[in-house]
Each structure stands twice: as C-alpha cells, then as structure tokens.
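>>> Structure for this input, please:
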Amino acid sequence: MPVYEYTALNTRGKTVSGIIDAESAQSARQKLRGSKIYPVSIKETHKTSVQKSSWFTGFSRPFIRIKPSEISMMTRQLATLVGAGFPLVSALDTLIPYTKSHGFKRVLAQIKDAIVEGNSFAAALSGYSGIFSPVYINMVRAGESSGTLEIVLDRLADITEKQQALNGRIKSALAYPILMALIGTLVLFFLLTFIVPSIASIFSDMGKALPAPTRILISISSFFKSFWWVLIILGVGAAIGISQVRKTEKGRYHWDKALLKTPGIGVLIKKLAVARFARTMGSLLENGVTMLSALGIVQNIVGNALLSRAISQSAEDVGKGQGLGPSLAASDLFPGLSIQMVMVGEQSGELEAMLNKVADVYETEVETTIMSLTSLLEPLMILFMAVIVGFIVLSICLPIFEMNELIR
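Here you go, the predicted model:
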C-alpha cells in the first residue's frame, strides 16, 4: 500500500503534517477528511518493498538518521501494545502518528506495509539494516519463530535502554574534562598568538640578551603565529589518515591492537567490549538463538577487530564440540573473571544468566573507572594549565625585573 506525506489544516486552522497509507491519493484525502483534517498538499513517498528497501536504505543511510533513543522508545511501546493483545500491524499503525521523527515515521509505515504484503517482521526490518542492528533483527526473528515476540521486544528495549544509560553516564563524565581541555587550548593559543608577540616587541627594543625562558616563549609564540595553519593541516591530515587506515581490515586490526595495548585506555576498551559481548550473547541465547548463530552475530558488534577474530575462532571451536569458556580462554584476550563466570554458567546450565551478570560486572567497572579517572583528570588538567600559564608569566616578568634593576 502506498505511503503519502501530507500537509493539512486541522479544525483549529493550524498546519499539521505527517504520513498516511492509502490505496490512492484520493483515498488518502478521504481518510484525512474523515479524521477532520483537511489536506493542503499530499504526495506519495517511495513505495519500498523488502527487496527494494535494502537498496533504498543503503542509498539513503547518510540522510536518514534515527536516534537510538527513538528506536528504544518505539520498541518499548510496541512490546506493550503487542503484550496487550494488539496485532502487530495494528500496533505499528497506532505508534506511527506518535513518532516524532518524520524519517522514522516513514520507515515504520513502510515496514508495516511490508508486513501487510505477507513478509515477517524480521524480514521487513532486515531491509533497514542501517537503522536496526543485526542483533535486533535476529532477536525479532527468534521471537517470531518461538511465538514470544512481546517478550523479545521487551528484552530488546531493556538492552537498548541499558546501553544508552551507560553511554550517557560515560559522556556526562567526560564532558567537563573535554570542555576544560578545549577552553584551555583556545586560551593558550590566544596568549601565544596575540598577547605574547605584542609584549615580545617591547623586549626586542631593550637591546639586551633576554633570559632563556623568555627566548623559548618568544620562539614558541613565533612558531604558532607563523605556522598555526600547518598544525591544523597536520591535525586534519592525521584524522583523515587514521580514518582511511581503519577502513581496511588490516589497518583496523593493527589500530585496535594498538588501542588494547594503550595503558589505561586498553583495559577500559576491553571491558566495554566484553560487556557488550556478554549482554548481547546472553539476550540472544535467552531468546532461542543457537550458540553458533549467536557467536556469528556477536562477533560483528563487539567493536574490536582482535576480539571479533577471537570470537570467530571460538565459534569454530564450539562447532567442534568445545565449551564456550575454554574456547574464549584460548585467545588470551578475555579477562580471567569473565572466563571463569562463563565456565560456571556452562557447568550449572545457567549460561544466559551468567552472561548477563558478566555484562553487569564489567559495565559497572567501566563506569567506576571512568568516574575515578575523570575525578583525577580534572585537578591534573588544572595543574597542567597552571604550570603553562606560570611559565608564560615568569617568562614575561623576568625581563621586566631586569629593566627595574637597570633603572636603579
């Protein structure tokens, strides 16, 4: 069924816009008038089948950006409606008018149409892989096949909400240090580029050798004033170079390897990846996805090439009859505690619950570590800025002291 975008006037004369599905433009107008909405303009959007939507999504991915919070909210509401007995199509039809994002409204309408045409919910979602993750699609597929779609949607909402909450706490913890670093850098750049040169011109008229700190400061200031554009070019070039390297499989492998070996940061990255692996793996297994299929899905979402290879090798070992714990331990990449907990879960028959506990443990550790680092980072940044500013002040004051002695 075609989907139409409309602009209309309501009974109060206010302009409203949205989308509606109908057999034709005339039917869409009649539907709107029946709802006491009077269309001003109406046009058909792309009619996207499941096969076409894969191309359409791939083409339009840069232009359709759906926030994870919107997907999480939609999933929670959809789980509630389906759990209350609404048919899936009716539940989607109910949600579409209350979706804030216009692009997401259109996507949901086209997914609903794909389901009406006879496709499964998972098949309709798979056409929008740029919006819905492989984990999301596979869990929905497992829920449909087992008849527990409302439970699966509920768990998906829990997963996305927990990930957003963790990301939000990490971002809020890092926001202040990053802001301080940015402001400090701008202040130093302003001092070295504009203030110091004007003061240095006074010292150059003294006709006397300047103290070593002052000469160093003037040299640094001259470099920044003359070659600041070189620093910008180098920074942009480095960012582009790293981005291009990370696009290749070999380059991403070496980049991720270097990150894991970076003191302090490497441990955090590993714990965050292990938490993501455990949370997703536990949810997939709970919803009936087989071990090998779950490992195949999870290896693409851990966010680290080394861990992804380790999980891929683990899947091969599990396929040969080895346990998940010993197969992960062979890589020497997963923390010992996580391996022990997985082994205990396998032996007790509660692997899914133990994987969720692993995720809880490492998410808490990551959050605690970041909070501790940021609380330590703030005074260190203040101290660093104080040293730099103190050096600038000292470099400026030393010649002034010498001038005073000459006057005496």
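>>> from here on, contacts and neighbour counts on C-alpha atoms
Fine.
>>> Contact partners for the residue lying closest to L192 once chain neighbours are set aside?
Setting aside the residues directly before and after it, L192 is nearest to S221 in space (CA to CA, 6 or more residues apart in numbering), at 4.8 Å. Applying CA atoms under 8 Å, 6 or more residues apart in numbering, we find S221 in contact with L192, T193, V196, P197.
>>> Another sequence for comparison is provided below:
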Amino acid sequence: MAFNLDNIEKQAPAIKEPSTGTSFLKKEIVLFDRTFSNKVKEDLYTELSVLLKAGITLKDGLELIQSSHKKKQTKAALQEIYNAIISGESLSEALKKQKQFTDYEYYSIKIGEETGTLFQVTEQLGNFYARKNEQHRNLVSALTYPVIILSTAVLVVVFMLRYVVPMFQDIFRQQGVELPAITKFIISLSEFVGSYGWLMLVAIIAMMASKPLFNKNKRYKQFKDTLILKLPFIGNFVKAIYLSQFTQAVSLLTASKVPVVNSIQLVKQMIDFYPLQHALETVEQHILRGQSLSQSLGQHELFDDKMIALVKVAEETNQTEFIFDRLNMQYNTQVQQQSKMLSTIMEPFIILIVGVLVGVILIAMYLPMFKLSSVMG
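Got it, this is the predicted structure:
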C-alpha cells in the first residue's frame, strides 16, 4: 500500500517512558559553513535512531543530542526543534521550519511518524548521509594529491617566468642575439605575467570567494555540472557517485512505501546535480504518461544498461527495494575503486605536463645561448 504524501495528517510522536542517556553522545560534531551540514545530519539521524530504539522519548532524545553540541548556532537550531516538539508539533513539521532539511527528509520522517517506524527511518537517513559523506571523502582523497602537484607545478612555472626568464632576457638584450620564435613567445609570456600577474591572482581569489554566489545561479550550475560530466576519468567518477546516491535514496523511499513518482520528485529535490535532476524530470514525465520506471530510465543516457535491466527485473518480481539496495552497493564499490584509479592515473599525467612545461621553458632559454656560444667561438 502506498502513502499519499499530500494527505498525511500531522501526528505527534508517541511518548514513552524516559530512560538514561548514552555516553557516546558526549562528542563534538564539527560544522563548516552550514548549521546542518551532511556530517551533522548523519550524526543527528544516527544518534536519534539509537535513542528511539533504546526506548528514550523523542523529546528527551533531542535534549540529549542538543546538549552534546558545542557550537552555538547548532544548539540554537536544535533548541528551536525541541521547543516545537514541546508545543505539540511533529518532528517532521519542526524540521521543515528550519529550511535546511529537504522535502525528502520531511516526507521520510512524516511517513515514519505515521507508521510508527520513526527509528527505522532515522536509521536509514543516517546511513544515507554516512555513505554520502564517505563518497565525498573519496572524492577529496582522490583529488587532493593531484591538486597539490598541479598547484606546485603552477607556482614553479610562474616563478620561472617571473624571475628566471627575465635574467636570460637581459643577457640576450646585451649580446644582441636574434631570438628563435619559441624564445620570443616565452619572453612575451614572462612580460605578461610580470605586468598582470597580480591582477590574475586577485581575479582567482575573487572567483574562489564568490563561488557560493555562482552556485546559486542556475545557468552556472548547469554549465559546471555538465562540463564535469564530460571530463575524462573525472566525469565517470562523479557520475558513479550520484548514481550511488540516487539508488540509495530510491531504496530508502521504496522501503517506506512511497509511490514511484513521489520518490522521483523527492530525490530530484535532494540530489544537487543538474544532469541527474534533468534526467529525473524526463523520467517523471514518462512515468506520468504511463511508462514503467525501467522504460523511463532507458530513454536517458545517464542511466546505464545494468541499472535498466535490474530495474526491469525488480518490476517483474516486485523486489524494487532489494534491487536498488544491490545497485547502491555496486555503485558504492565502483566509487571506491575509481577513486583509487583516478589518483593513480592523474599523478603521472600531471607530472608529465609539468615536465613538458618546464622543458619548453628551458629549451627556449638555452637555444639562444647555444647560438651565442657558436658566434663567440
């Protein structure tokens, strides 16, 4: 039986006899730029699930979780949620007022309250954000070392253009040597870096500082996400990450008996990746026209043949939750493997680029020296 998401009545969580808290809640949750980051949500849902399963009331559980936080902003937000529960509101309505929780979380919590399985829903949400954070760490781990090498290479090249090349340029000017084309190009590039280097640095810093503003622009996000998807190696890696999140979300919602169309709508609002959001919009329209989920997925190139075939099997055997859970495990394994491979491939590739750039600069500088030595000889 599927639940109608538009007609779920507000229901306060059941009150149970309070019991003693657990010691593992005495840990600090580190926050970054948001009150409820993915890391905070992971800990919030996981701890709340453990407390509810242990028989602690929702009110007392929230009070324990709030006392474990040290950041004032988070404590204040959790206090607002706690006050809303005290005043008779449901947890789902209290979370919705915070505006940092997605509709996906809102309806999942509401279904948990309606069916009396709130501890299971919070556990599933905790697992979702745990895997999402793990995938983010895999991405950072795969790109950190290559980015460090690339940044060092850029600094080395800039140093050579800014300080080494001008020294050779003075020697060439004093001797009146006719310069090869490649040397003229390198000298022109050195003069450009010397004249506009600081402006370029300021522009890069400004772009990095204004990144949050750019991310709010729909066209910029569309261009950036589409470009990332087309990059060699990185594109397939990022695609696997978001397909893993998609399959896990569908598995969670299917377990909560959410209809397919509503699942697609909620996942589309939760996963912030334009190619996947655009694909899910298309899938949603095809389902509304009467097509099956497997047929709808098959009409978009973002979803591979493996997923389409297994979804078709799930529809025929009524094992949607199981199939999507298996798909999620496969994509999660693929993400881990590709993160290691990406780091292994990018490291020698960047070193090769650095060697070529430095070699070109050195050759450009030494060619006139060879010519000068032959003339003097």
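>>> Checking my notes, the residue nearest to L192 of structure 1 in a strand, right?
No. In this structure, S221 of structure 1 is helix, not part of a strand, as judged by DSSP: H, G, I helix; E, B strand; the rest coil.
>>> Please determine how far it is located from I388 of structure 1.
The gap separating S221 of structure 1 from I388 of structure 1 is 13 Å, by CA to CA, to the nearest Å.
>>> Where does the spatially most central residue of structure 2 sit, in terms of helix or strand?
With distances taken as CA atoms, centre = their mean, the residue of structure 2 nearest its centroid is H136 (5.6 Å). Assigned by DSSP states H and E, H136 of structure 2 belongs to helix 118-159.
>>> That helix vs structure 1 - mean distance after superposition?
Here the mean offset of helix 118-159 of structure 2 against structure 1 after fitting is 1.0 Å, by mean CA distance after the TM-score superposition for structure 1.
>>> Following element in sequence after that helix, please.
helix 165-175.
>>> K105 of structure 1 touches I96, doesn't it?
Yes. K105 of structure 1 lies in contact with I96 (CA atoms under 8 Å); the separation is 5.5 Å.
>>> With neighbour numbers in mind, choose between those two.
I96 (22 against 19; other CA atoms under 10 Å).
>>> The more buried one maps to what in structure 2?
Under the alignment (TM-score structural alignment), I96 of structure 1 maps onto Q66 of structure 2.
>>> list the helices and strands the helix or strand hosting that match packs on?
Q66 of structure 2 belongs to helix 58-67 when assigned by DSSP H and E. Counting contacts by 3 or more CA pairs under 8 Å, 6 or more residues apart in numbering; DSSP states H and E, helix 58-67 of structure 2 is packed against helix 38-53, helix 72-86.
>>> So which of those is nearest Q337 of structure 2?
helix 38-53 (23.0 Å; CA to CA).
>>> matching residues in structure 1 for that closest one?
Taking TM-score structural alignment, helix 38-53 of structure 2 hits residues 68-83 over in structure 1.
>>> mean distance, that stretch to its aligned residues in structure 2?
Compared with structure 2 after fitting, stretch 68-83 of structure 1 has a mean deviation of 1.5 Å; criterion: mean CA distance after the TM-score superposition for structure 1.
>>> Buried ones in that stretch, by neighbour count?
For stretch 68-83 of structure 1, the neighbour count (16 or more other CA atoms under 10 Å) marks I71, S72, M74, T75, R76, Q77, L78, A79, T80, L81, V82, G83 as buried.
>>> circling back to that earlier point, what's the spacing between the counterpart of the residue nearest to L192 of structure 1 in structure 2 and M167 of structure 2?
In structure 2, S221 of structure 1 lines up with S190, judged by TM-score structural alignment. Per CA to CA, S190 of structure 2 is found 11 Å from M167 of structure 2.
>>> Quick check: the top helix by length along structure 1 compared with structure 2, mean distance?
In terms of residue count, the longest helix belonging to structure 1 (DSSP state H) is helix 351-407. Compared with structure 2 after fitting, helix 351-407 of structure 1 has a mean deviation of 2.1 Å; criterion: mean CA distance after the TM-score superposition for structure 1.
>>> From the contact counts, what lies against that helix?
With 3+ CA pairs under 8 Å, 6+ apart as the test, helix 351-407 of structure 1 has helix 149-190, helix 212-247, helix 265-286, helix 336-348 packed against it.
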